[in-house]
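> Fold the following, please.
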Amino acid sequence: MAHIKPTESELEILQILWEKGEASVREVHEILVKNKDVGYTTTLKMMQIMHEKGLVNRDSSARTHIYSANVSRESTQQHLLDRMIANVFNGSAARLVMHALGNNTASAEEIAEIKKYLDNLEK
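All right, here's what the predicted structure looks like:
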């Protein structure tokens, strides 16, 4: 299957499904409206489109349809990161890392973890 490229809004819904495991449209919508102005019918339509695209599974056996992610968080993150490195950083993972760390957003614990990761890569 060719990897599906979720939109930003679809990623927000996937994040909810990855956290919850499964949810109804109403449950997803209640979480979405905490951070953005979106109507219930918009959430419903988006999840129907996501189902058609193969991003989510839908269990229609009960009156309330239950959705779950059909793509893993890890594979989606890897695919999006690969695209970003290729398109934004001209194929250089080092440029991505230097840019991210240059913004001083990493905590001391995260920097220590990165150093440990780099040490393991060198071995």
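> Only C-alpha atoms from now on, for both contacts and neighbour counts.
Fine.
> Tyr67 in helix, strand or coil?
strand (DSSP: H, G, I helix; E, B strand; the rest coil).
> and it, how far is that from Val56?
Distance of Tyr67 to Val56, given as CA to CA, to the nearest Å: 6 Å.
> swap in Lys123?
Taken as CA to CA, the span from Lys123 to Val56 is 40 Å.
> what's the offset of the helix or strand where Ser9 lies from the middle of its chain?
Of the helices and strands defined by DSSP states H and E, Ser9 is found in helix 8-20. Relative to its parent chain, helix 8-20 has a centroid offset of 6 Å by CA atoms, centre = their mean, to the nearest Å.
> this one next, for a side-by-side:
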Amino acid sequence: MAHIRPTESELEILQILWEKGEASVRDVHEVLLKNKDAGYTTTLKIMQIMHEKGLVSRDSSARTHIYRAMVSQELTQRHLLGKMIDNVFNGSVGRLIMQALGSNTASAEELAEIKKYLDNLEK
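Down below sits the predicted model:
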């Protein structure tokens, strides 16, 4: 899928499906309710639209339809990050990283991982 353009709501659902592997609308809806007030029919409609867009597959062989993400988490993140770098940080990866590290507190473990990654890039 060349143009992965999930909406914010679709991305929330994809996150759940990436974590669970597969889920019914009810399963997804219950996770969404932990963080926001969402109607079941709204969740169902979004997932039906996602199926039409090819973002998820739907197994209708059982009474309860089971959905599975059809787009990879890594490719989706890479695509969205690339768009964000271009649109928000004027194409500068350095600005993105400095903003991310300046705004959020990274754990010592995360900082060590980042340093190791940067060292490997320099080699």
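> quick one: TM-score?
Taking TM-score structural alignment, normalised by the length of structure 1 as the basis, the two superposed chains have a TM-score of 0.96; 123 aligned residues with a CA RMSD of 0.9 Å.
> ok so, going back, packing partners of the helix holding Ser9 of structure 1?
With contacts taken as 3 or more CA pairs under 8 Å, 6 or more residues apart in numbering; DSSP states H and E, helix 8-20 of structure 1 sits against helix 25-32, helix 40-53, strand 66-69.
> list the buried ones in that helix?
Neighbour-count burial for helix 8-20 of structure 1, counted by 16 or more other CA atoms under 10 Å, picks out 10, 13-14, 16-18.
> That one vs helix 25-32, what angle?
The directions of helix 8-20 of structure 1 and helix 25-32 differ by 110 degrees, with axes from the mean of the first three to the mean of the last three CA atoms, to 10 degrees as the criterion.
> Quick one: residues in contact with helix 8-20 of structure 1.
Defining contact as CA atoms under 8 Å, 6 or more residues apart in numbering, one finds that helix 8-20 of structure 1 is touched by 23, 28, 31-32, 46-47, 50, 67-69, 72-73.
> Same list as before, these that is, but in a markdown table and with neighbour count and distance to Ile114 of structure 1 included.
Converted to a markdown table, the contacts of helix 8-20 of structure 1 look like this (neighbours: other CA atoms under 10 Å; distance: CA to CA, whole Å):
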| residue | neighbour count | distance to Ile114 of structure 1 |
| --- | --- | --- |
| Ala23 | 20 | 35 |
| Val28 | 23 | 34 |
| Ile31 | 13 | 32 |
| Leu32 | 19 | 32 |
| Met46 | 16 | 37 |
| Met47 | 23 | 36 |
| Met50 | 21 | 35 |
| Tyr67 | 21 | 36 |
| Ser68 | 21 | 32 |
| Ala69 | 24 | 29 |
| Ser72 | 12 | 24 |
| Arg73 | 16 | 21 |
